[in-house]
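Novice: structure for the following, please:
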Amino acid sequence: MSILNADLHCHSTVSDGTLEPEALAARAKANGVELWALTDHDEIGGQHRARAAAQAQGLRYLTGVEISVTFVEVTVHIVGLGFDPDHPVLVEGLRRTRGGRGERAQEMAEQLAKAGIAGAYEGALKYVGNPELISRTHFARFLVETGVCKDTNEVFRRFLTEGKPGYVPHRWAKLGDAVRWIREAGGVAVIAHPARYAHSPTQEYALFTEFKAHGGQAVEVVTGSHSAAEYVKYADMALEFGLAASRGSDFHSPDESHCDLGALPYLEGRLTPVWDLLADRIH
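Specialist: Modelled structure (predicted):
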């Protein structure tokens, strides 16, 4: 059924969200979500908590993760859904992916210090639920708290995007590796929010082609960062590439996110919902 209020993309304090998994489950249920997944960045440490919380709320649940990969020098995110969260291949792959974040964070702090902002690493750490997953979002919250910027959007514009003083690139997993980890753990791989990447049309086509060749099976069509026109564009691309469609808010925080859990439009009836591929994995 396409007509389902599924929210299969959001983040908790286990990565860079501000709510605990239990609070997210309660919020999802209160907002009318019927099928939920927690998809923390490169980390599945919150999965057992999220599933237990969802069951306590009477909310159907799919395991989830959002894996960072590098594709044609651009960071792309691949969501995994419906996998075994204890599968050793996935657990080890994610551990290696997280490994570079601490080093990158130290370099970001050094660059910000040169721009006159001292103590950024220690400041960012205050916002980190999991020090292995320190990210640009945590630095952004520190820069807002200290009054350097008025909100996190301004921080990213001024400091944390390519060419700005606090930006440090990170080499992530390869696309094929991330899809393989998800598949070997019994899950379905999904291209997250494709409109967000700085790809030319040719590069985007190459991403979809390579993703499909590696065994990827779905794409986020309706997501918090897509416009109405982009819903239509990526619905068409899902059909062109024979991919199922996913739906998720990418919710991080009540104060920062543009889209709340469960607030998106429904998938179009012409699409195959990703949850149809995962019916036996829903808890």
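Novice: C-alpha only now, for contacts and for neighbours.
Specialist: Will do.
Novice: what segments of the stretch 101-250 of the chain are strands?
Specialist: When assigned using DSSP state E, counting those that start in this stretch, the strands of the stretch 101-250 of the chain occupy the ranges 173-174, 188-191, 218-223, 244-248.
Novice: okay, and the residue most central in space within the chain sits in which element?
Specialist: The centroid of the chain falls nearest to residue 66 when counting by C-alpha atoms, centre = their mean (4.2 Å). Element membership for residue 66 (DSSP states H and E) is strand 64-71.
Novice: residue 91 now?
Specialist: Secondary-structure assignment from DSSP H and E places residue 91 in helix 88-98.
Novice: how about that helix: buried residues?
Specialist: Residues of helix 88-98 classed as buried: 90-91, 93-94, 97-98 (neighbour count, 16 or more other C-alpha atoms under 10 Å).
Novice: to check against the first, give me the structure of this:
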Amino acid sequence: MQVERRVSLSKIDLHCHSHFSDGRLSIEELIDRAHNMQVDVLAITDHDTVAGIQSAMNYQSGQKRAMTLIPGVEISTGWHNFDIHILGLNLDYRDARLIERLELQGQSRDERARKIAEKLEKAGVAGCYERAREIAGVGQITRAHFARVLLEKGVVDSLEKAFKKYLGKGERAHVKPQWIDIPTAIKWIHDAGGKAVLAHPGHYDLSAKWLRRLIVEFKQSGGDGIEVIHSHLSPQRKQQMVDYATEYQLEASAGSDFHFPNRWTELGKNLSLPEQVVPIWHNWIFKPLSKRESA
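Specialist: Now for the predicted structure:
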């Protein structure tokens, strides 16, 4: 029997990716790493899919160390020609309507991927779709997979250059995505019983005026929270996110946006929220999963 409890936990990470989207680790490897980093609560938030969550639940239920898994997803949206990501947290990942809706996003991803491959072929790089699909494996195909293909083929010498020369906005192989809008993503999340959080607002290439406009429209559309703490934020930028959360009465979330082991991001690292914000999880009931807890 699982034990339900409200507790104060030391390490909460509500944003990471597995190989079901553009992460490098399998579900099992991701959970093992979270244990090694002493994470207490983990949300797996793959891009436009919840396909890996049941496997994560099953795997964690056999572990000795307890950890709460929060079902999540990161939904891609379009807003004034910007790609904006909305996290859906603590939702019903088995909801048939949600799964059907996310499958539409997956179809859009695949259509975009084929167009990217066509542009790369015109630029003299053939066979990219097939290899990107192979790298993606069970996961959603993303631009990150094409970047890895370009690196493999020696077309570029870094993943960053793959985006700067080919895949980034305005470059030779860029294809404008056809994502849903922000209000639609929020509705999908709410319909599945989850909370909608504006992901990594400090990373968008927006002026202060446009970022504020984004946050206002997100709030007006029914958004619940903002990711106050995420990777690569300066102390000044973190304070700005805290100020936005306070000003617009949005709950605060924290996530590493972990994709693979590297020196810049790590599961559960430096994600403590300041006291003046309301955590997105403030009224959640945590259900620790482990072999011990479920025995």
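Novice: TM-score them against each other, please.
Specialist: Structural agreement between the two chains, given as a TM-score (TM-score structural alignment, normalised by the length of the first structure), stands at 0.93; 281 aligned residues with a C-alpha RMSD of 1.8 Å.
Novice: circling back to that earlier point, which of the strands of the stretch 101-250 of the first structure sits closest to residue 61 of the first structure?
Specialist: The closest of these to residue 61 of the first structure is strand 244-248. By C-alpha to C-alpha, the value is 13.3 Å.
Novice: which residues does the closest one contact?
Specialist: 6-10, 190, 217-224, 235, 238, 261-262, 264, 266-267, 271-275 (C-alpha atoms under 8 Å, 6 or more residues apart in numbering).
Novice: from residue 216 of the first structure, how far out is residue 55 of the first structure?
Specialist: Distance from residue 55 of the first structure to residue 216 of the first structure, counting by C-alpha to C-alpha, to the nearest Å: 28 Å.
Novice: so between these two, which is more surrounded?
Specialist: Neighbours per residue, other C-alpha atoms under 10 Å: of residue 55 of the first structure and residue 216, the larger number sits with residue 216, 27 against 14.
Novice: check contacts around that one.
Specialist: Under the criterion of C-alpha under 8 Å, 6+ apart, the neighbours of residue 216 of the first structure are 179, 188-191.
Novice: in TSV: these, plus distance to residue 143 of the first structure and neighbour count.
Specialist: Below are the contacts of residue 216 of the first structure laid out as TSV (distance: C-alpha to C-alpha, whole Å; neighbours: other C-alpha atoms under 10 Å):
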residue	distance to residue 143 of the first structure	neighbour count
179	35	27
188	37	25
189	34	31
190	32	26
191	30	26
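Novice: the helices in the second structure, which residues?
Specialist: Secondary structure of the second structure, counting by DSSP state H: helices at 27-36, 53-60, 96-122, 128-136, 143-152, 159-162, 182-191, 208-220, 235-247, 291-294.
Novice: which among these is found nearest to residue 86 of the second structure?
Specialist: The minimum distance between residue 86 of the second structure and the helices of the second structure falls on helix 182-191, with 7.1 Å, by C-alpha to C-alpha.
Novice: distance from the closest one to the first structure after superposition?
Specialist: In the superposition with the first structure, the average deviation recorded for helix 182-191 of the second structure is 0.8 Å (mean C-alpha distance after the TM-score superposition for the first structure).
Novice: which residue in the first structure aligns with residue 125 of the second structure?
Specialist: Applying TM-score structural alignment, one finds that residue 125 of the second structure aligns to residue 117 in the first structure.
Novice: residue 241 of the second structure is in contact with residue 228, isn't it?
Specialist: Yes: shown here, residue 241 of the second structure and residue 228 form a contact pair, counting by C-alpha atoms under 8 Å, at 5.1 Å.
Novice: so the two - more neighbours on which side?
Specialist: When neighbours are counted by other C-alpha under 10 Å, residue 228 comes out ahead of the other of residue 241 of the second structure and residue 228, with 33 against 21.
Novice: show the contacting residues for that one.
Specialist: Residues 200-201, 238, 241-242, 245, 252-254, 273 are the ones in contact with residue 228 of the second structure under the rule C-alpha under 8 Å, 6+ apart.
Novice: ok, 7 Å please
Specialist: Contact partners of residue 228 of the second structure, counting by C-alpha atoms under 7 Å, 6 or more residues apart in numbering, are 238, 241-242, 252-254.
Novice: one more: residue 194 of the second structure?
Specialist: For residue 194 of the second structure, the set of contacting residues under the criterion of C-alpha under 7 Å, 6+ apart consists of 88-91.
Novice: show me what it lines up with in the first structure.
Specialist: That one, residue 194 of the second structure, aligns with residue 187 by TM-score structural alignment.
Novice: now do residue 274 of the second structure
Specialist: Aligned against the first structure - with TM-score structural alignment as the criterion - residue 274 of the second structure pairs with residue 268.
Novice: residue 2 of the first structure: which of the buried residues of helix 88-98 of the first structure is nearest?
Specialist: residue 90 (28.9 Å).
Novice: tell me how far the closest one lies from residue 7 of the first structure.
Specialist: As for residue 90 of the first structure, its distance to residue 7 of the first structure is 22 Å (criterion: C-alpha to C-alpha).
Novice: repeat that for residue 251 of the first structure.
Specialist: When distance is defined by C-alpha to C-alpha, residue 251 of the first structure is 9 Å away from residue 7 of the first structure.
Novice: again, but for residue 14 of the first structure
Specialist: Note on residue 14 of the first structure: its distance to residue 7 of the first structure, by C-alpha to C-alpha, is 18 Å.
Novice: who's more crowded, those two?
Specialist: Neighbour count, other C-alpha under 10 Å: between residue 14 of the first structure and residue 7, residue 7 has more, with 29 against 26.
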